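1. One predicted model, sequence on top.
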Amino acid sequence: MSPRTLPRCSARWAGLVLLLLTTELCVGYRENARTCPPRCTCAGELLDCSRMKKGQTPETIPEWTVQLDLSHNKLQVLRAALFSNLPHLKEIKLNNNDLERIPDFGACALNITTLVLANNRISRIWPDQLQPLLALETLDLSSNNMVDIRADSFPLLPLRNLILNSNRISALEPGCFVNLSSTLQVLRLNRNRLSTIPAKIFQLPNLQHLELSRNRIRKVEGLTFQGLHALRSLKMQRNAINRLMDGALWGLSNMEVLHLDYNNLTEVSKGWLYGLDHLQHLHLAHNAIVRIRPHAWEFCQNLRQLDLASTHLARLEEASFSGLSLLDQLHLGNNRISFIADGAFRGLSHLQTLDLQNNEISWTIEDMNGPFSALDRLRKL
C-alpha cells in the first residue's frame, strides 16, 4: 500500500468501527428499554397503575419494577401470575381496594420490604399470609375491619414499622407482638376501640415510637409499659384517661416525649411520673387538672417543655414547678389562675417562654413583689 492511500484506508476502518459500535449500542438500548403498560405511568423504578377501571390490573408487570402502585382499583382478588417474574419488586401499594385478605405474591414475596394495604376489608391477620414476606419492614393495615390482634397473628418477621390505625381493635392477646420483638421500632394503634392495655403487652425492647391516641382508655395500671426500654415517644391523646396509677409509666426511662392532652386527668403527681428520667416534652393540655402535687417533678427534672394550657388550674403555689431548672417553655394559658404565690416561678432559671394568657391574674400580679424577677432568661411573656 502506498503512503498516499494509507490515510484514506484508515478513515474507512474508523468509519466501519464507529458503525459497529453504534449498532451494538442501539441493540443494547432496545433490549433494555423500559416499556410502560397501557393506562399506567412510569417514573424511574415506579410503575403507577392506580385508578384503573374497577377490578382491573395490567396484563403484565415489567420485570424492572421496584415500586408498584395498584391503589384505588376496587380490587377484590389479585392474580398470582401477575407477580411471577418480578425479581426487583420491593414496595407495593394496594390501599383503597376491596381486598379481604393479604394477597399471595408468589416468589417475589421474598424481596418485598414495604406493603401498604390501608383502606381495604381485611378482618384478620393470618400468619400463613405473612410468612412468605421474609424481608418485610413496613406493613400498613390502617382502616380495615380488624377487631383484635391474636397471639398467632405475626410470624417471625423483620418488621420495623407496623401501622394499625383506624380499625375496630378492642383486644390485644398476650404475646401478640412477641415475634416482632427484635426489630419493631414504630407501632401505631390510633383510632381503635381499646379500653384497657394489658400489663406488659408490649415486650418490644427496640420500639421507639408508640401511638395509642383516640381509643377508649380510662385507666393505666402500674407497669403497663414495662419492656419498652428504648421508647422515645408515647402518644395517648384523646382517650378518656382519668387515672394514671403509681408506676404507670415505669420502665420508660429513655422516653423524651409524652402526649396526654385531651384526657380527664385531675392532678399531676410524682407517682405516675416515676422513672421518666429523660423526659423533655410533656403535653397535658385540655385535661381537668386542678392541682400540682408537691414534689411532682422529682423524677423528671430534664423537662424542656411543659404544656398545661386549657386545664382547670386556679392556683400556682410556691413549689408548683420546683426542680424544673432546665425548663425552656411553660404554657399555662386558658386556665382559671387567680392566685400566684410569691416564688412560684423561682428556680426556672432557663425559662424563655411563659404563657399566662386568658387567666384571672390581674389582682394577684399587682399584689406580688416582683413575680417574674427570678426569670433571668425570659424572652417571651
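-> Here it is on my side, so go on.
2. make it CA atoms for all contacts and neighbour counts henceforth
-> OK.
3. contacts for stretch 202-216?
-> Applying Cα atoms under 8 Å, 6 or more residues apart in numbering, the set of residues contacting stretch 202-216 from outside is 177-178, 180-196, 225-240.
4. ditto for stretch 291-307
-> Judged by Cα under 8 Å, 6+ apart, the contacts made with stretch 291-307 from elsewhere in the structure are 266-271, 273-285, 313, 315, 319-332.
5. is it true that residue 154 touches residue 130?
-> Yes. Counting by Cα atoms under 8 Å, residue 130 is a contact partner of residue 154 at 7.2 Å.
6. who has more neighbours, the two?
-> Remark: of residue 154 and residue 130, residue 154 carries more neighbours, 22 against 19, as counted by other Cα atoms under 10 Å.
7. ok, now how distant is that one from residue 65?
-> With distances taken as Cα to Cα, to the nearest Å, residue 154 is found 27 Å from residue 65.
8. How about residue 323?
-> 57 Å.
9. ok, now residue 21?
-> Taken as Cα to Cα, the span from residue 21 to residue 65 is 29 Å.
10. So for those two, which residue has more residues nearby?
-> More crowded of residue 21 and residue 65, by other Cα under 10 Å: residue 65, with 20 against 11.
11. what's near enough to touch the more buried one?
-> Applying Cα under 8 Å, 6+ apart, we find residue 65 in contact with 45-47, 86, 88-89.
12. before we go on, here's another structure to hold up against the first:
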Amino acid sequence: MKSGCVLVIFLACLCHGSLSCPAVCQCYSQKMEVVCNDIPLTEYPFESLPENTTMLTIQFTNITSISKKHLDATPLLQELHLSNNHLENLSSHLLRGVPHLNTLDLTGNKLSDLPADVFSHAPIRNLVLKNNLIKQADAEWLPDNSSLTWLDLSENHLTKIPTTLLQRLPNLKIFDLSNNRLEKISANSLDPLTKLERLNLQNNKLNTLDASVFQRINNLTSLFLSQNKLNKLPSNIFEKQTRLTYLSLDDNQLSHIPTGLFDPLKSLEDDGLDLTGNPLLCDGKIEYFWRWLQKNRRKVFSPDNIKCALPQHLAGRSVMSLTGDELNL
C-alpha cells in the first residue's frame, strides 16, 4: 500500500514537473524544452510553465515585458530565447532566480534603456541584444569579471562603447558591433579583450583607427571592418594579428595601402582579404600593395575587382593588371 502511494505521488510530481505545458506551446519532456512560437501571447506564461524547464523559446508574440517573478517559475533554466517579441523593458535583477542560465537571446525587440544589474546573478556566456533600440551600452548591466564569451550588440543605435564595459569582458571571444553608428574606437579600449577571436565592426561610421587599437588582442581570427568610412590606416595596425584568417576592408574610402600593412598576416586563408570598393590612387605609393598582390593573389577575394579610382587614365583598371611602367616604377 505504501509503495502504491509513493508511485502515485511520483507520477503526480512527474506530471506537474515535466508534462504540464502552456496550451498554446509545445513541450518536449526529453529535452525539458518549451517552445511558444508565433502565437497571440500578450504576457509571459510563467504560471503554466513546467518547473523543470531548461530550454525556453518564446518568439513572435506580443509580450512587452519580463520580470524576475516570471523567471522564478523556471529555476533550472539554461537557455532563454525571446527574439522578435515586443519587449520594451526588463526588470532589474532579472536573472536572480535562474542561476544556471547561460544563453539569453533578445533579438528583434524594442529595448532601449536597460537597468543596472539586469544581466547579473547568472553565469551568462551568450548574450544577444541584436536589432533593438539601444543608444548607450552600460557597464552596470554586467558583473565584474563577466563570464560572457559572446556578446551581440549589432543593429542598435550605439555611437560609442564605454571602456568600463569592455573591462568587464575578460572572457569574451565573439563581439558583434556591426550596423551601429560608431564613430571612434578609443585607443587601447579593446585591451581587456585578450581572448577575443572574432570582432565585427562592419557598417559603422569609423573614419580612422588608432595604431594601438588591436595591439593587445592577439587571438583574433576574423576582423570585419567593411562599410565604414576608413580613409587611412596606420602601417603597423595589424602587426600583432598573426592568427588572422579573415579581414574585410571592402567599401571604405582607402586611397593608399601603407607599406608593410599586410606583411604580418601570415595566416590569411584563400579569399581571406576583401579590399573591393575602395577608391585606390594608383600612383608610385601603390608599389607595395601591387607587389604584395602579385604574390598573394589567392589570399585576396576577387582580386580583379580591386580597381584604381585615380589617376584618370587608370580609372577602372584592376590593380592586378597594371605594369611597372604604368606605375612609373
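-> Sure, I can see it. Fair warning: this is a prediction, and the values are worked out from it, not measured in the lab.
13. Centre of the chain to the longest helix out of those in structure 2, how far?
-> Ordering each helix of structure 2 by length in residues (DSSP state H) puts helix 2-14 first. For helix 2-14 of structure 2, the distance from its own C-alpha centre to the chain's C-alpha centre is 48 Å (Cα atoms, centre = their mean, to the nearest Å).
14. cool, and stretch 171-184 of structure 2?
-> Going by Cα atoms, centre = their mean, the spacing between the C-alpha centre of stretch 171-184 of structure 2 and its chain's C-alpha centre is 6 Å.
15. burial count for the corresponding residue of structure 1 for residue 78 of structure 2?
-> For residue 78 of structure 2, the aligned residue in structure 1 is residue 113 (criterion: TM-score structural alignment). Residues near residue 113 of structure 1, counting by other Cα under 10 Å, number 20.
16. Could you do residue 139 of structure 1 as well?
-> The criterion is other Cα under 10 Å. On that basis, residue 139 of structure 1 has 18 neighbouring residues.
17. Can you give me the separation between the counterpart of it in structure 2 and residue 128 of structure 2?
-> Counting by TM-score structural alignment, residue 139 of structure 1 lines up with residue 104 in structure 2. Distance, residue 104 of structure 2 to residue 128 of structure 2, using Cα to Cα: 6 Å.
18. likewise residue 262 of structure 2?
-> If you go by Cα to Cα, the gap between residue 262 of structure 2 and residue 128 of structure 2 works out to 32 Å.
19. What of residue 36 of structure 2?
-> Distance of residue 36 of structure 2 to residue 128 of structure 2, given as Cα to Cα: 19 Å.
20. and if you look at residue 80 of structure 2?
-> Look at residue 80 of structure 2 and residue 128 of structure 2: by Cα to Cα, they are 11 Å apart.
21. what about the strands in the stretch 101-250 of structure 2?
-> 103-105, 126-128, 150-152, 174-176, 198-200, 222-224, 246-248 (DSSP state E, counting those that start in this stretch).
22. In CSV: these, plus distance to residue 4 of structure 2.
-> Below are these laid out as CSV (distance: least, Cα to Cα, whole Å):
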stretch, distance to residue 4 of structure 2
strand 103-105, 41
strand 126-128, 45
strand 150-152, 49
strand 174-176, 53
strand 198-200, 57
strand 222-224, 61
strand 246-248, 64
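23. quick one, which of the ones you listed is nearest to residue 64 of structure 2?
-> Proximity to residue 64 of structure 2, assessed across the strands of the stretch 101-250 of structure 2 by Cα to Cα, is greatest for strand 103-105 (15.1 Å).
24. and that closest one, what other elements does it pack with?
-> strand 79-81, strand 126-128 (3 or more Cα pairs under 8 Å, 6 or more residues apart in numbering; DSSP states H and E).
25. list the residues that contact both of residue 80 and residue 128 of structure 2?
-> By Cα under 8 Å, 6+ apart, the residues touching both residue 80 of structure 2 and residue 128 are 104-105.
26. all helices for the stretch 201-329 of structure 2, in order.
-> With DSSP state H, counting those that start in this stretch applied, the stretch 201-329 of structure 2 shows helices at 287-295, listed in chain order.
27. Against residue 5 of structure 2, how distant is the closest residue to residue 112 of structure 2 other than its chain neighbours?
-> What sits nearest to residue 112 of structure 2 in space, not counting adjacent residues and going by Cα to Cα, 6 or more residues apart in numbering, is residue 134, at 4.2 Å. When Cα to Cα is the yardstick, residue 134 of structure 2 and residue 5 of structure 2 sit 55 Å from each other.
28. Which residue of these two possesses the greater neighbour count?
-> residue 134 (20 against 10).
29. didn't that one look like it was pressed against residue 108?
-> No. In this structure residue 134 of structure 2 lies outside contact range of residue 108 using Cα under 8 Å: 11.4 Å.
30. chain center to stretch 302-322 of structure 1: distance?
-> 28 Å.
31. list the buried ones in it?
-> Applying a neighbour-count criterion of 16 or more other Cα atoms under 10 Å, the buried positions in stretch 302-322 of structure 1 are 302-317, 319-322.
32. Could you work out the end-to-end span of that stretch for me?
-> End-to-end span of stretch 302-322 of structure 1 (Cα to Cα): 12 Å.
33. Over to stretch 141-152 of structure 2?
-> Stretch 141-152 of structure 2 has an end-to-end distance of 14 Å (Cα to Cα).
34. so residue 334 of structure 1 sits right up against residue 360, yeah?
-> No. Applying Cα under 8 Å as the test, residue 334 of structure 1 and residue 360 come out as separate, 9.5 Å apart.
35. Neighbour count for these two, which is higher?
-> Taking neighbours as other Cα under 10 Å, residue 334 of structure 1 and residue 360 compare with residue 334 leading, 20 against 16.
36. aligned partner of that one in structure 2?
-> Under the alignment (TM-score structural alignment), residue 334 of structure 1 pairs with residue 305 of structure 2.
37. List the residues that contact that match.
-> Contacts here follow Cα under 8 Å, 6+ apart; on that basis residue 305 of structure 2 touches 276, 318.
38. and it, how far is that from residue 25 of structure 2?
-> In this structure, residue 305 of structure 2 lies at 51 Å from residue 25 of structure 2, with Cα to Cα as the measure.
39. Counting neighbours, what do you get for the counterpart of residue 215 of structure 1 in structure 2?
-> In structure 2, the residue paired with residue 215 of structure 1 is residue 180, using TM-score structural alignment. Close neighbours of residue 180 of structure 2, defined as other Cα under 10 Å, add up to 22.
40. and the gap between residue 180 of structure 2 and residue 137 of structure 2?
-> As it turns out, when the distance is counted by Cα to Cα, residue 180 of structure 2 lies 12 Å from residue 137 of structure 2.
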